[in-house]
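Participant: Sequence first, then the predicted structure, then my questions.
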Amino acid sequence: MLKRSSHDVVVIGAGVVGAACAYYASLAGLRVAVVDRGPVAGGTTGAGEGNLLVSDKEPGPELDLALLSTRLWRELGADLGELIEYEPKGGLVVATGEDSMTALRAFAAGQAKAGVESTEIAADGLRTLEPHLAEGLAGGFHYRQDAQVQPALAAARLLRASGAELHLGEAVEAVRRDASGAVAGVTTAGRRLDAPAVVNAAGTWGGEVARLAGVHLPVMPRRGFVLVTEPLPRIVRHKVYAADYVADVASGSAGLQSSAVVEGTPGGPVLIGATRERVGFDRTLSVPALHRLAAQAAALFPVLREVQVQRAYRGFRPYLPDHLPAVGADPRVPGLYHACGHEGAGIGLAPATGLLIGEQLTGRRPTLDPAPFRPDRFADPGLD
């Protein structure tokens, strides 16, 4: 016999986005349950670097979401601080040549109009910020608002703070609907959770959960690798990457793309990410991808050529074709909400996503216009 319990909302997904949805729904006074097929941060979140970036986003809805999240992460960092390894260390985007510097300058000017804080750094000033950077770079921009968290810790702490009822290792088998077609809860192999609202925060499996609810959401996995070095003194002070990373983030190419993002961590290892390619859920270790990442990182920081890489890990970013997440109520199914498809920005965008979901669940005026993130904006191939 199925165990049965009632809540105001069930969140599917115990990654950092699901945790943020649970946290802000709880702050709004709702009774929350969270269910996940695996452990806390067992999917994309656990394979992330913890990037909280505004520097890589052009003006538009995603940047607006990132700026809101920057403020919320700062508030969460004040409360949770060392518990989530929150570091407001800033980012440094460097140009390898004059053409790249000209493009960076134009990009930063557009961002400034949207509220992004950045400072141009001349070539001879780069090594003041990062003493181990390669020589011969054309310059760069310092972004004060970029930061970092330890993503698995952040998810765990947000879930704990939410007080949500947590069910791990239980895959959702059905999103139940009542006679009117509205959401009535979810069912797992051993449990029935009743609720008038369900939030799809299933990350890369967001499309699968949407299908359980009877709607189309074209979430696809985009594989990425990260290298982890041996513990080191803090030789990389900021989050550092070359300007071509911005183009890779915005690209929809299915092929392998890589542009090194290099950063130190409180524990000592340097993280080097990341690659992007659409290969389904293929978990095969790609040696060429790892070699390319290592070479790009060493080009930025020659000191890394003598450093041992201790391990590499992989994950799958939840990719949507227009590079915007699906956030908010789904008009096709009353009571169904989505919070997925953030690709590689989910950790950074999690608090703003959770806040918007909490506001919609309780009928409050949204802090940010949710229209660009409508889950029903994609054509259903079954209707073509």
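Facilitator: Received it, and whenever you're ready, just let me know what you need. Here the structure is a predicted model, which is why all the values come from computation and not from measurement.
Participant: contacts and neighbour counts: CA atoms only from here.
Facilitator: Noted.
Participant: which ones are touching the closest residue to Ala329 other than its chain neighbours?
Facilitator: Nearest residue to Ala329 in three dimensions, chain neighbours excluded: Tyr337, at 4.3 Å (Cα to Cα, 6 or more residues apart in numbering). Listed by Cα atoms under 8 Å, 6 or more residues apart in numbering, the contact set of Tyr337 reads 197-200, 327-330, 357.
Participant: same question, Ala202
Facilitator: Ala202 neighbours (Cα under 8 Å, 6+ apart): 12-15, 18, 36, 209, 339-340.
Participant: Among those, which one sits closest to Val236?
Facilitator: Using Cα to Cα, Gly15 comes nearest to Val236 of the contacts of Ala202, at 27.6 Å.
Participant: separation between that closest one and Met220?
Facilitator: The gap separating Gly15 from Met220 is 17 Å, by Cα to Cα, to the nearest Å.
Participant: and these two? which has more neighbours close in?
Facilitator: Gly15 (32 against 23; other Cα atoms under 10 Å).
Participant: Point me to the helix or strand that includes the most centrally placed residue in the chain.
Facilitator: The residue lying closest to the centre of the chain (Cα atoms, centre = their mean) is Gly346, at 1.6 Å. Gly346 belongs to helix 346-361 when elements are defined using DSSP states H and E.
Participant: related to what we said a few turns ago, in helices only, show me the contacts of Ala202.
Facilitator: When the contacts of Ala202 are checked against helices (DSSP state H), the matches are 18, 209.
Participant: Out of the contacts of Ala202, which is nearest to Gly185?
Facilitator: Of those, the one sitting nearest to Gly185 (Cα to Cα) turns out to be Ile12, at 10.7 Å.
Participant: That closest one: how many residues sit nearby?
Facilitator: For Ile12, the count of nearby residues is 29 (other Cα under 10 Å).
Participant: Test my guess that it contacts Val34.
Facilitator: Yes: using Cα atoms under 8 Å, Ile12 is in contact with Val34, at 5.9 Å.
Participant: Now for the two: what residues contact both?
Facilitator: Gly18.
Participant: OK, contacts around the residue nearest to the centre of the chain?
Facilitator: Counting by Cα under 8 Å, 6+ apart, Gly346 touches 16-17, 45, 340.
Participant: The residues you listed: which two are farthest apart?
Facilitator: The span of those, defined through Cα to Cα, is set by Thr45 and Cys340 at 12.0 Å.
Participant: what about the two, which has more around it?
Facilitator: Looking at Thr45 and Cys340 with other Cα under 10 Å, you find the greater number of neighbours at Cys340, namely 32 against 27.
Participant: Use this one as the comparison:
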Amino acid sequence: MGTDVVVVGAGIVGAACARALAVAGASVTVLDRGAAASATSAHGEGNVLVSDKGPGPELDLALVSVRRWAALAAELADELGPRFPSVEHEPKGGLVVVAGHGALAGLRAFAADQRAAGVEAHEVGGDEARALEPDLAPAVLGGVHYPQDAQVQPVVATEALLASARGHGAVVRTGVEVTGALRGTDGRVTGVTTTAGDVAAGAVVVAAGPWSGEVARRLGAWVPVRPRRGTVLVTTPVPGRVRHKVYDGDYFAATQSVGAELQTSAVIESTPAGTLLIGSSREQVGFDDRPRADVVAQTARRAVAVFPFLAQVPVMRTYLGFRPYMPDHLPVIGPDPELPGLWFATGHEGAGVGLAPATGDLVASMLLGAPAEPGTDPRPFAADRPTLRALRERARTTEGAPA
């Protein structure tokens, strides 16, 4: 069997790539060794954010994706009809709060840079912050309100993108593990070998999230994606108590850190069901999925410092997942520099849900010449960008990366 494009990974980024490629007219086969939307996409909060990104290419991509999500939610609802669950797109806005004068000055400067890059960022004092979120701690001095921030239900959104891709002719095969690459006589990747047989293809897109490094190795390539673990707490329902995505000023620094040690910050938001999702933690421990009580406790303490009422709200469950971490904090979107026919759409860390629509459109544009959204320049995300070239050369000598 053959197809124009094989997409490896049925998470939200793979689903967005599959839909964009299928809508543009390509025949697409999505392969995943597990169930669709069952790994990283099932263990996040569904964030669609601009507030946590400084000026640069990732923010540019996020601004495009925020607009695309608003349109995409309506497109998917029209395509799939009322019987398909809503992707729960909520343009609730974000609120970043701080309790120290030094932190407030730093946040003001950060927001000013973001505004210059096209972000809606409104500074608020303590009283204004509490008008937006009445239950904030008295110690909160102020913050910045980001009206563009939004949220979707990540599992439903992934399944909706895959359903739409199927409607445009794509085939989704789960329980199929990619084991290697098919190669032409010129060395070009012409498909994949799998546990269910060979699949010939004109191109292969690796969108396997934190497992992309291993998939790339099996295909004879290299990409420095590593897992970065995060834990989320889920409370019993408290409808109406948290109106925005609210987080403390330490969150941005945690997302940009390169350390492997545990880092936590307060991130609190509601769901349509009234439960609260509480994060955020980051640590590099490989694929160790053993829960840690100290991570839960530290995350809870950070959240209570922002919303004291949470001290009386039960946590009914926790879950953890793995984000696809890149050392330079930018995703890889585009062709492999040394293996024709192989492409990447991975390394988004905690921004995969938010950046998925623009990523899919970018892949379809580069692979097929489909129209691209203004502002989506692929060059900063290239697999051969300077930061990755240096890492590749180092990996060749220390890790035996493909030559």
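Facilitator: In hand now; what should we look at? Note that this is a predicted model, so its numbers are computed, not measured.
Participant: Any idea what the TM-score is?
Facilitator: The TM-score (TM-score structural alignment, normalised by the length of structure 1) is 0.97; 380 aligned residues with a Cα RMSD of 1.2 Å.
Participant: ok, back up a step: show me the contacts of Ala202 of structure 1 that map onto strands.
Facilitator: Within the contacts of Ala202 of structure 1, residues falling in strands by DSSP state E are 12, 36, 339-340.
Participant: Tell me the one of those nearest Ser162 of structure 1?
Facilitator: Nearest to Ser162 of structure 1 among those: Ile12, at 14.6 Å, using Cα to Cα.
Participant: Using the three-state scheme, assign His245 of structure 1.
Facilitator: For residue 245 of structure 1 the amino acid is Tyr, not His. Assigned by DSSP: H, G, I helix; E, B strand; the rest coil, the conformation of Tyr245 of structure 1 is helix.
Participant: Quick check: what element follows the longest helix anywhere in structure 2 along the chain?
Facilitator: In structure 2, assigned by DSSP H, the helix with the most residues is helix 57-80. For helix 57-80 of structure 2, the succeeding helix or strand toward the C-terminus, using DSSP H and E, is strand 94-98.
Participant: Mean per-residue distance, that next one versus structure 1.
Facilitator: Taking mean Cα distance after the TM-score superposition for structure 1, the mean distance separating strand 94-98 of structure 2 from the aligned residues in structure 1 is 0.5 Å.
Participant: and that strand, what does it pack onto?
Facilitator: Here strand 94-98 of structure 2 touches strand 142-146, strand 245-248, going by 3 or more Cα pairs under 8 Å, 6 or more residues apart in numbering; DSSP states H and E.
Participant: again, only using 10 Å
Facilitator: helix 101-116, strand 122-125, helix 126-132, strand 142-146, strand 245-248, strand 263-270 (3 or more Cα pairs under 10 Å, 6 or more residues apart in numbering; DSSP states H and E).
Participant: so Val178 of structure 2 touches Asp198, yeah?
Facilitator: Yes: Val178 of structure 2 is in contact with Asp198 according to Cα atoms under 10 Å; the separation is 9.1 Å.
Participant: Overlap of the contact sets of Thr45 and Cys340 of structure 1?
Facilitator: With contacts defined as Cα atoms under 10 Å, 6 or more residues apart in numbering, the residues shared by Thr45 of structure 1 and Cys340 are 17, 203, 346.
Participant: And the last one, what's its match in structure 2?
Facilitator: Which is Gly346 of structure 1. Aligning on TM-score structural alignment places Gly346 of structure 1 opposite Gly352 in structure 2.
Participant: Likewise for the second one?
Facilitator: Mapped onto structure 2 by TM-score structural alignment, Gly203 of structure 1 lines up with Gly209.
Participant: next one: Ala134 of structure 1
Facilitator: Ala134 of structure 1 maps onto Ala137 in structure 2, by TM-score structural alignment.
Participant: measure its match to Arg241 of structure 2 for me?
Facilitator: Distance of Ala137 of structure 2 to Arg241 of structure 2, given as Cα to Cα: 13 Å.
Participant: What of Ser280 of structure 2?
Facilitator: The gap separating Ser280 of structure 2 from Arg241 of structure 2 is 19 Å, by Cα to Cα.
Participant: if we can go back for a sec, may I see the contacts of Gly346 of structure 1 organised as JSON lines, with distance to Ser162 of structure 1 added?
Facilitator: Conversion of the contacts of Gly346 of structure 1 to JSON lines gives the following (distance: Cα to Cα, whole Å):
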{"residue": "Val16", "distance to Ser162 of structure 1": "12"}
{"residue": "Val17", "distance to Ser162 of structure 1": "13"}
{"residue": "Thr45", "distance to Ser162 of structure 1": "18"}
{"residue": "Cys340", "distance to Ser162 of structure 1": "19"}
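Participant: Between those residues, which sits nearest Val240 of structure 1?
Facilitator: Distances from Val240 of structure 1 to these, taken by Cα to Cα, are shortest for Thr45, at 20.8 Å.
Participant: nearest residue to the closest one other than its sequence neighbours?
Facilitator: Nearest to Thr45 of structure 1 is Gly15, by Cα to Cα, 6+ apart, at 5.5 Å.
Participant: residues touching the corresponding residue of structure 2 for that neighbour, list them.
Facilitator: When structure 2 is aligned by TM-score structural alignment, Gly15 of structure 1 is paired with Gly11. By Cα under 10 Å, 6+ apart, Gly11 of structure 2 lies in contact with 32, 35-42, 154-155, 157-159, 161-162, 207-209, 352-353, 356.
Participant: Tell me the spacing between Gly11 of structure 2 and Ala311 of structure 2.
Facilitator: On the measure of Cα to Cα, Gly11 of structure 2 and Ala311 of structure 2 end up 34 Å apart.
Participant: between Val178 and Asp198 of structure 2, what contacts are shared?
Facilitator: Val192.
Participant: So those two - more neighbours on which side?
Facilitator: A count of neighbours by other Cα under 10 Å puts Val178 above the other of Val178 of structure 2 and Asp198, at 22 against 17.
Participant: What ranges does the stretch 201-350 of structure 2 have for its strands?
Facilitator: Taking DSSP state E, counting those that start in this stretch as the test, the strands found in the stretch 201-350 of structure 2 are 226-235, 245-248, 263-270, 276-282, 315-325, 332-335, 342-346.
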